[in-house]
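Enquirer: here you go, sequence then predicted model.
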Amino acid sequence: MRARLAAVRPLAIALVLTAPLSAQASAAAHVAAGVAAVTARAPGRALAQFQAATALDPVNFQANWRAAMALIDLGQRTPDSVRSAPRDSLYAEAERYARRAVAASPDSADGHFALAVAVGRASLSAGKKARIRRAGVVRTEALRALSINPRHEGAYHVLGRWNAEVMRLSGFSRFVAKGFLGGAVLGRASWQEAVDDMQRAVQLNPRRITHRLDLAGIYADQKLYPAARAQLDTIARLPVVDYMDPIYKQDAARLLRSLGR
């Protein structure tokens, strides 16, 4: 009996020691399957895989930040102009995953990028003062991503949009926000920063439709219509790669028609 127990004990110890490694390996397999689903423009399938990975390994960085982005893709199916509790719930969940990703790997740019996007999206349903406070978080997280990876196209895109959205506010709204709602950081926004940041995103990934679409919108706001049309014409020739690209192409065609020739 003692001999049998002695033989079993090392096996039991080995199983205990290898169980976490097995879970991590399984989580990695789910992450890989999720990435493949993203490539196939299937964010619902991707999310299921990333969530399966976090169930096995809750602090898996890749699974958490990618789950956040999949949730954002799903939320974007409902336009920002439409009030939607289900969409807002997706964005709130995305923010939770992004915060877990940053906690798991604070020195990884993708986590800070995901958090910047998620906080911005989740702010749609917040009150005015909360939106202003969270606007500062969006900027801070995007800048943090760039401090880690100066070539992060997504972070440049976030900063470009941040500057543009602030500048699209009326002068009075910006004055009230800066003076009475704790939004001093909004004073750092400018149209030139919006252009520079979005141009940099396009330079880093010229085939990403969303970069060119938002750059065209910024040009149009500045009445730089030939530059806007050039971006929109390019979008018409680009292949569909990301989940939202078909919608972005429709938006680009609509904007081009509105600008005329």
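Expert: Everything's here; your move. Residues are numbered from 1 along each chain as shown.

Enquirer: hey, let's count contacts and neighbours off CA atoms from now on
Expert: Will do.

Enquirer: do a quick rundown of the helices in the chain.
Expert: Counting by DSSP state H, residue ranges of the helices within the chain are 2-39, 43-56, 61-75, 85-104, 109-122, 128-148, 153-168, 171-180, 191-204, 209-221, 225-237, 245-259.

Enquirer: against that first model, consider the following:
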Amino acid sequence: MSKLKVSFYHAIKIFLVLQQQRNHLSAFSFLNIFFKAEDTNEEKLKKYFNHLTITETIVQADKFHENGKYLEVYETLNRIRLVNDPEVLWRIARALYNLNSSNKKLKKETRCAMMEEALFVLQLAFGNGGIDNAEVHKWMAVILDTHYGLINIEHRIKFSPLVREHLIKACELNSHDFTAHHMMGKWSFQMCRLSWFQRIIAKYLFAAEPPKSEYEVAYKYLLRAEELRPRTVLANLYLLGETCVKLGQFFKAKYYLNLAVRLRPKDENEKIIASKANHLMRRLERYDLGKNALFYDPLGFNGNL
């Protein structure tokens, strides 16, 4: 290939890459339809030319995140996204996810576009040193499941093994991340609950069988999550109780469920979980025969404790 052809090839390649990034940069200009900007032009210029370092910009964005100002997080980080720093990129993906989940009136097309943008920035993060970043893996799992869940159940099933891989990697890279361990425990529990009939239906309707897991695996991750935030997260305590019931460890199940029902629900979703925990507790009360009877012990270890 001549030097002229090589130069022309690289010029075209660079143009296409820049054009793709430019398209993604402008992809969310339509968000102004949903969020009214009250800043004056002068205030906007100050925001975009504040001469902050990458670290200072991240700190500013994290403060917005703590206050639930997710659009401000996106706008703040989007200004420096071309540095391709994984710490910036996964936060952009998180902001897009939060914007998606916190605005119920958004159309499906808008939600899908936002998740596509989030996938794009996470892929950039992986290509720029994010392969060993626990947050990049965790948010890739969240965005994959959300994105393909918006498309249809077939895509969600097909990509669920990839979701699992990213969650496992996130837990390996950061053993102190409560959210990653809780999500992995919940994912395992949900896979275990699928009946053989549901698996057959999924296999023949969608040509993809859901991945399998074990309740022991779910218990392992949920227990680690509980160790990280003991007696504080209602959803995790309830799932631990349910998992122990499935494992036949009824004494442990009652312990976790009792902790769950004593926590004050923070929102409507937690009220529903608390109600389920109460219902499961009442079912177990029928078999209140003492520790040896409540704790499934086929090998007879209880007598030696």
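Expert: Nice, thanks for sending it over. On a predicted model such as this, the values are computed, not experimentally measured, just so you know.

Enquirer: TM-score of the superposed pair?
Expert: TM-score of the superposed chains, computed with TM-score structural alignment, normalised by the length of structure 1, equals 0.70; 221 aligned residues with a CA RMSD of 3.3 Å.

Enquirer: I'd like the helices of structure 1 laid out as JSON lines, including mean neighbour count.
Expert: Formatted as JSON lines, the helices of structure 1 follow (neighbours: other CA atoms under 10 Å):
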{"stretch": "helix 2-39", "mean neighbour count": "14"}
{"stretch": "helix 43-56", "mean neighbour count": "22"}
{"stretch": "helix 61-75", "mean neighbour count": "26"}
{"stretch": "helix 85-104", "mean neighbour count": "22"}
{"stretch": "helix 109-122", "mean neighbour count": "26"}
{"stretch": "helix 128-148", "mean neighbour count": "19"}
{"stretch": "helix 153-168", "mean neighbour count": "23"}
{"stretch": "helix 171-180", "mean neighbour count": "14"}
{"stretch": "helix 191-204", "mean neighbour count": "21"}
{"stretch": "helix 209-221", "mean neighbour count": "24"}
{"stretch": "helix 225-237", "mean neighbour count": "18"}
{"stretch": "helix 245-259", "mean neighbour count": "16"}
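
Enquirer: spatially, what comes nearest to the residue nearest the centre of structure 2 if we skip its sequence neighbours?
Expert: What sits nearest the mean C-alpha location of structure 2, by CA atoms, centre = their mean, is Val142, with 3.1 Å. Spatial nearest neighbour of Val142 of structure 2, excluding adjacent residues (CA to CA, 6 or more residues apart in numbering): Val163 at 7.5 Å.

Enquirer: please pull up the equivalent of the one you found in structure 1.
Expert: In structure 1, Val163 of structure 2 lines up with Val138, judged by TM-score structural alignment.

Enquirer: doesn't Val117 make contact with that match?
Expert: Yes: if you go by CA atoms under 8 Å, Val138 of structure 1 and Val117 touch, sitting 7.0 Å apart.

Enquirer: overlap in contacts of those two?
Expert: Contact criterion CA atoms under 8 Å, 6 or more residues apart in numbering; residues shared by Val138 of structure 1 and Val117: Val158.

Enquirer: how about the equivalent of Phe120 of structure 2 over in structure 1, nearest residue that isn't a chain neighbour?
Expert: Counting by TM-score structural alignment, Phe120 of structure 2 corresponds to Arg96 in structure 1. Closest residue to Arg96 of structure 1 apart from its sequence neighbours, by CA to CA, 6+ apart: Ala68 at 7.8 Å.

Enquirer: that neighbour matches what in structure 2?
Expert: Per TM-score structural alignment, Ala68 of structure 1 is aligned with Ala93.
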